[in-house]
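Visitor: From the sequence below, what's the structure:
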Amino acid sequence: MVHFVGAGPGAEDLITIRGKELLEKADVIIYAGSLVNPGLLKYAKEGCEIHDSAKLTLGEVVEIASGACEQGKDVVRLHTGDPSIYGAIREQMDAFDELHISYDVTPGVSSFCGAAAALNLEYTLPTVSQSVIITRMDGRTAVPEKESLEALSEHESTMVFFLSAGDTKRLSERLIAAGRRPGTPCAIVYKATWPDEKKFRCTLETLPEVAAENGIEKTALIIVGDVVEPSEYEKSKLYDPGFTTGYRKGTDS
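Guide: Model prediction:
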């Protein structure tokens, strides 16, 4: 059987208990070496066969996994963050379906959550932003036209950009041209939760300069929106003494 496991954002202790236990039992581990913290491999048992998928094609990943499954071995496919976000797992699942290989998924802590923790940031503040758009800028891989950053920016919701740190100048210019204020608060978080994590607050206008000054070109998330530096916001109704919930009666009732 193949177990897709989310490795978490980087820190070794941010993998889930279930994910760690699957690593400890695995006969074969195929991990995303370009992004997954190699320190997680210390959980592998003696004799475990380990492959770095950064050096492999889809066909080679499937061949290794299917060959192991035919021998009755357990395989862990270790992805960075949570496998459901830019994990390219659907194509692997489809291949395993064709081969009648069973699989399951263990979720992980996404790097966008790790970035928020690094910044002590809440993405959803009442009266500021109640939605988070997780997206990426088009590059060698296109995005659907209706999901261009210009189209998405019209909502003025909190935006979290994956896979876009390589061209912050174009990202900044396009968002400003689409109507986002040059002074819109931003943050860039490099390798969230890793020992060498870096984090910087800036504005949409100064984003390219901050990224360049600190040599950030990849492995970073970019957060755009007023939640990065909220001037004011409405407190949650959940803890308002006047607000009645299913667990307590409010003073305004």
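
Visitor: C-alpha only now, for contacts and for neighbours.
Guide: Noted.

Visitor: Scan this structure for its longest helix.
Guide: Under DSSP state H, the helix in the chain containing the largest number of residues is helix 58-70.

Visitor: before we go on, could you also do this sequence so I can check it against the first one:
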Amino acid sequence: MSFPISFVGAGPGAPDLLTLRAAERLKQADLLVWTDSLVCPGILDLAPENCERVRTSTLTLEKVVPHLINGHQQGKRVVRLHDGDTALYSAINEQICALNDADLPVEVIPGISAYQAAAATLNRELTIPGLVQTIVLSRAGGRTGIPETEELDRLASLRSSLCLYLSARHVQDVQQTLLNSYPPDTPVAIAHRVSWPDEWISIVPLHAMAQTSLERNLIRTTLYIVSPALVQGEQRSKLYSPEHDHLFRPKS
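Guide: Here you go, the predicted structure:
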């Protein structure tokens, strides 16, 4: 029997934040190719003891893909384990393209993203009626760069709930750009190693975003959530309002 190569999102870090499907694939794995620089090691405990494990932090695409192909050709259950959610900054696209060229079956299993886990830790909702209804997920340009239409100043002009990944090394430039659109007292959640044993999350005003990051020497595995929704108020949605009728609660 031939099994598809499973690209699995490990979630932000805590093993109990894996999806049930992701946990099941890990328990069945014969070959685990994992992003060791970003995935919480405790997640690997779900894999069988005799499962072959390949770390990818020092490998290029040209060395990763052959492990996946060879494992599949040997009839193994192959799991390619990525941090966070497979849909965000996971670099699965080029791997899947290579496997498609080799005519090999692939499945993708999503994971919880850090912005979701961070908001949950803070007991916050990022879409508040009358305040903010849009969430933007992006990053600072850095060495990778971003399309001109997605430059940070354009995204900031929306004044939405802005979640910035991979941006801690550029936090001073990021803060300066954000201050052109957001008020300086806009709350920013700085979330480092979300749901890991050494997790650190704090809400600071935008004008202190860079200073706080530098004081704590945050250069990686850090997420910024810039949002007026982080100030808890009593804004109420229409969903449960007695004045609002809908399909399941028509006017009496």
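
Visitor: And the longest helix of the first structure against the second structure, how far off on average?
Guide: Mean deviation of helix 58-70 of the first structure relative to the second structure after superposition (mean C-alpha distance after the TM-score superposition for the first structure): 0.7 Å.

Visitor: what residues does that helix touch?
Guide: The contact list for helix 58-70 of the first structure (C-alpha atoms under 8 Å, 6 or more residues apart in numbering) reads M1, V2, V28, I30, S53, D74, V75, Q92, A95, F96, L99, I101.

Visitor: Name the member of those residues with the most neighbours.
Guide: V75 (27 neighbours; other C-alpha atoms under 10 Å).

Visitor: quick revisit: of the contacts of helix 58-70 of the first structure, which is the nearest to K45 of the first structure?
Guide: V28 (9.7 Å; C-alpha to C-alpha).

Visitor: Quick check: the aligned partner of E21 of the first structure in the second structure vs S202 of the second structure, distance?
Guide: When the second structure is aligned by TM-score structural alignment, E21 of the first structure is paired with E24. Computed as C-alpha to C-alpha, to the nearest Å, the E24 of the second structure to S202 of the second structure distance reads 33 Å.

Visitor: where do the strands sit along the stretch 51-200 of the second structure?
Guide: Counting by DSSP state E, counting those that start in this stretch, the stretch 51-200 of the second structure has strands at residues 52-55, 78-82, 106-109, 135-139, 161-165, 187-192, 200-205.

Visitor: and for the last one, what span of the first structure is it aligned with?
Guide: Residue correspondence for strand 200-205 of the second structure in the first structure, counting by TM-score structural alignment: residues 198-203.

Visitor: and stretch 203-212 of the second structure, which residues are buried?
Guide: The neighbour-count check on stretch 203-212 of the second structure (16 or more other C-alpha atoms under 10 Å) flags I203, V204, L206, H207, M209, A210, T212 as buried.

Visitor: Reformat these as TSV; add secondary structure.
Guide: Shown next, in TSV, are these (DSSP: H, G, I helix; E, B strand; the rest coil):
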residue	secondary structure
I203	strand
V204	strand
L206	helix
H207	helix
M209	helix
A210	helix
T212	helix
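
Visitor: which one of these sits closest to R154 of the second structure?
Guide: Using C-alpha to C-alpha, those come closest to R154 of the second structure at L206, 17.4 Å.

Visitor: H72 of the second structure matches what in the first structure?
Guide: Aligned against the first structure by TM-score structural alignment, H72 of the second structure finds its counterpart in C69.

Visitor: so how far is A212 of the first structure from its match?
Guide: To A212 of the first structure, C69 of the first structure is 46 Å away according to C-alpha to C-alpha.

Visitor: So which of these two has more stuff around it?
Guide: C69 (18 against 14).
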